[in-house]
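Visitor: got a predicted structure here, sequence first:
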Amino acid sequence: MNHDKPDWSAMVKASSIPNGVFTENMKQTVMSQVQQDQRKKMNNPFYFVIITLLGLMICVTILPLIDRLPTNAIMGSEAASDQNILLDYEPTKDLKFIPETDMGVRDSTLLRLPITSVQIKETVIIDGFGKYLNYTKAEEGDTSFFGFELSNHFSSANGEFYEIGYGAMTEVNFQKSDAFGLADLRMDGRCGPQRKCTYWISLDQDVVKVYYQMNAPTIYEQDLDGDGVTEAIIVTDGTQIYIYKNIAGQIQSVNVQSALQTKYGDTVTYDPVSQVFQLTNEDETRRYRYAAGGDKLRQLDE
């Protein structure tokens, strides 16, 4: 399409004003002509077709490049924070009767009794630690009780021992422990056909306390967050993993599977050597380690 353009040079030369000055009337004439040309272009349907095609070409070219960018280049520090799993520790519930599924760690101050006040049924000597005692009481008939006597402790010199309570244990073992920054000893053993019980023993002059867990087949005691206080990592028979931590003097727990929001088919394991929690399913494997100085799991780079 051919649009006739005015000869601005001829107009200037034909002007009655000397020296070819560009007058205000001439300026208005130029602006009017430019505006007319713009309106003609906007009214031309091919103009919009060309703009639309150019927009599509830009999208087709740039979007694949954006998809190739790493996530953290797009999201910045937010992408890294998504890889951290916050651990929501919960205190142990105060229950009168402890159900089979309960995984809380509770504490109890032990009663000190003279050995002559009970009828000993079984004694298991643990070298360097003391004795496990299974006994009955005259006033309780045939009801079985159990407790322990400590070596090199003032109570043993006085012919006394500490009572844990009703029941009995088999396969008893003592070992040193500094779990939760509270324990001095740990006593493990079976307290039922399918159950292993653990008692962390705290010795404080003449006061002896136990922190007990009623279903702890596998226990690792490690300082996960590097604060100098030992946590306990417990793996149940059902392969559930719990972390127990001393929070303001109270032992609280978190279920690792729940924290990782596992789904059906996911498997979670713990490697005590590398202190790595690993989540595996048919699509991926993710590895986590406890973050130093914070209650969260940090995802490790592959």
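Guide: Noted; the coordinates are in hand.

Visitor: use CA for all of it now, contacts and neighbours both
Guide: OK.

Visitor: Pro91: neighbour count?
Guide: Applying other C-alpha atoms under 10 Å, we find 16 residues neighbouring Pro91.

Visitor: also Lys196?
Guide: Applying other C-alpha under 10 Å, we find 22 residues neighbouring Lys196.

Visitor: strands along the stretch 151-300 of the chain, start to end?
Guide: 160-166, 170-176, 185-192, 195-204, 207-213, 218-222, 231-235, 241-247, 250-255, 267-271, 276-280, 285-290, 296-299 (DSSP state E, counting those that start in this stretch).

Visitor: try it against this one:
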Amino acid sequence: MNQPKPDWYEQAKGGPFAKPLFTEEMKQEVNRQVMEERPRKRNFAMWTAALTIGVCLTGLLLFIYPNINSPAPAPASPEPSLNLESPSPVPPESTQTPETQVPELDEQIRLVYENPLDFPGAYPVDLRRVEATRIPKASVIVKRTIEAEGDLGNYFIYVKNEGDSQLYSGMEILTGGVGTLPTSDIYELGPAGELPYLDDIEVRGSYIFGEFYIRIYGVCGANCVTNDWIHFEEGLPGVPIRDFQLNTHIQEVDIDEDGISEVIATISSTIGEVGIFKKINGQIRFVDLNKAFQAEHPYSVIYDHNRKIFSAIFPNLKRMYQYKKGEDVMELIQNAEGGKDPLIIGGLYDGTDSIQLQVGKASLEANWFKVPYKDFGLYLPSSIKEVKFEDGSEYEAENGMGIIQFRDADESTLPYLRKESDLAQYSEYVGTEFWGDDKSIRYDYFLYEHDEERRTYIAIRYKTKDTEQIRPLFLSVVANIRYAPDN
């Protein structure tokens, strides 16, 4: 079927003019001029004539036969007037991206907790109520048996078919109470990671949202984990029920110090994301800290579990926040420029007798000690004891692995110090002194300034070989120093 030709087709075919522009008379005139030039420079004239004809024909063809793929020409517009004061336009490839503006935030940010299901895809959370299914134990292939601490029973990690990689968790069913024989069935609890990470699976008791759960932690990849919390109800005795599943890295922390632990979820990919789950009026609710800190992509938020500090990361700036005690409020601790983090939370002592120190994955109860003859104090776990002298006290790990000392903020009394890279990230770090020819003893110095006039040095002393074992505990203690004037 022949398609109708567009308007420009006939024009292109026959040309825009009724008569040819390069007539026979024009050709003869060109030849005449060529012949007249021949006596002077014969060869040059011949090439000139050929070139002249070629240029004319080429120009004419381009004028008559435009590109048929080009759109119809737009109507001619009036010639714009010249504005000498206007800058020349910048080519698209040279356009400069405006400088990123770091958002201005208040020193206190009130958090708004919302339904986590209103954030689809943000965090892989499942709040559906799922009752465990009873299946024959003989129908699965058990790869590992975990005896949970605290008489919480036995748990089986298994695959459903030989050659499978997907792991599942199941709970042993007893014929009666604790100590009775198991039945031939188990309760299937759900997926629990992948076979290469079989030994990383954990089952432990968990106190979150003011309730007791059993938490099953599984690993499915380098940055892929599963967390399932199960509990039991009087209406279904012995039947595990899951109503909270979170497939990302988490910490169980009493972040607002009200005696009830929340769940802090972190996602690390191209950026860092942090959210907090807590129970409000019997419902699990969620706050996205990237949104609260205005640190959404491409910015990041990270959580320091040891110091309970949330950091919003912007270009050349880190804003450090701490959860306010008893309130859903984040308080600004410090703007840390140049990539350094504050180690010491500090602040005025508020009369709290004990806190929970975070040391790695462990949570240690620590009690308040006022430093004699100084306007400072610290929280010590049971593994660190106060040693009293006539002119003050120092604080020694009971295994003799190290001590913590307070010193006057007099720079003239400091020994020669040098900065070590393993502590250079902390803004309060002053430097390190080594003792012994083999540098077997190490003193790390930090400066805490409550304000310009209320300052103190803190030194931690330990054997270099015990760095990884004792220093995390000492740093956690130092991080929780408080200003505590006598009056």
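Guide: In hand now; what should we look at? Values in this document were obtained by computation on a predicted structure and should not be read as measured data.

Visitor: got a TM-score for the two of them?
Guide: For this chain pair, the superposition-based TM-score is 0.59 by TM-score structural alignment, normalised by the length of structure 1; 213 aligned residues with a C-alpha RMSD of 3.5 Å.

Visitor: got TSV for the strands of the stretch 151-300 of structure 1, with distance to Ser151 of structure 1 too?
Guide: Compiled in TSV, the strands of the stretch 151-300 of structure 1 are given as follows (distance: least, C-alpha to C-alpha, whole Å):
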stretch	distance to Ser151 of structure 1
strand 160-166	10
strand 170-176	12
strand 185-192	12
strand 195-204	12
strand 207-213	14
strand 218-222	24
strand 231-235	26
strand 241-247	28
strand 250-255	27
strand 267-271	35
strand 276-280	37
strand 285-290	37
strand 296-299	40
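
Visitor: of all those, which one is nearest Tyr89 of structure 1?
Guide: Set against Tyr89 of structure 1 and scored by C-alpha to C-alpha, those come closest in strand 250-255, at 4.8 Å.

Visitor: mean distance, that closest one to its aligned residues in structure 2?
Guide: After superposition onto structure 2, the mean distance of strand 250-255 of structure 1 to its aligned counterpart is 1.5 Å, using mean C-alpha distance after the TM-score superposition for structure 1.

Visitor: re earlier: of all the strands of the stretch 151-300 of structure 1, which one is nearest Ala79 of structure 1?
Guide: Closest to Ala79 of structure 1 of those is strand 296-299 (C-alpha to C-alpha; 11.6 Å).

Visitor: can you check which part of structure 2 that closest one sits on?
Guide: Mapping strand 296-299 of structure 1 onto structure 2 (TM-score structural alignment) gives residues 329-332.

Visitor: same question for stretch 40-58 of structure 1.
Guide: Here stretch 40-58 of structure 1 fails to align to any part of structure 2, judged by TM-score structural alignment.

Visitor: show me how far that stretch is from its chain's centre.
Guide: Distance of stretch 40-58 of structure 1 from its chain centroid, counting by C-alpha atoms, centre = their mean, to the nearest Å, is 54 Å.

Visitor: cool, and stretch 249-264 of structure 2?
Guide: Distance of stretch 249-264 of structure 2 from its chain centroid, counting by C-alpha atoms, centre = their mean, is 19 Å.

Visitor: try stretch 462-471 of structure 2
Guide: Computed by C-alpha atoms, centre = their mean, the chain-centroid distance of stretch 462-471 of structure 2 equals 29 Å.
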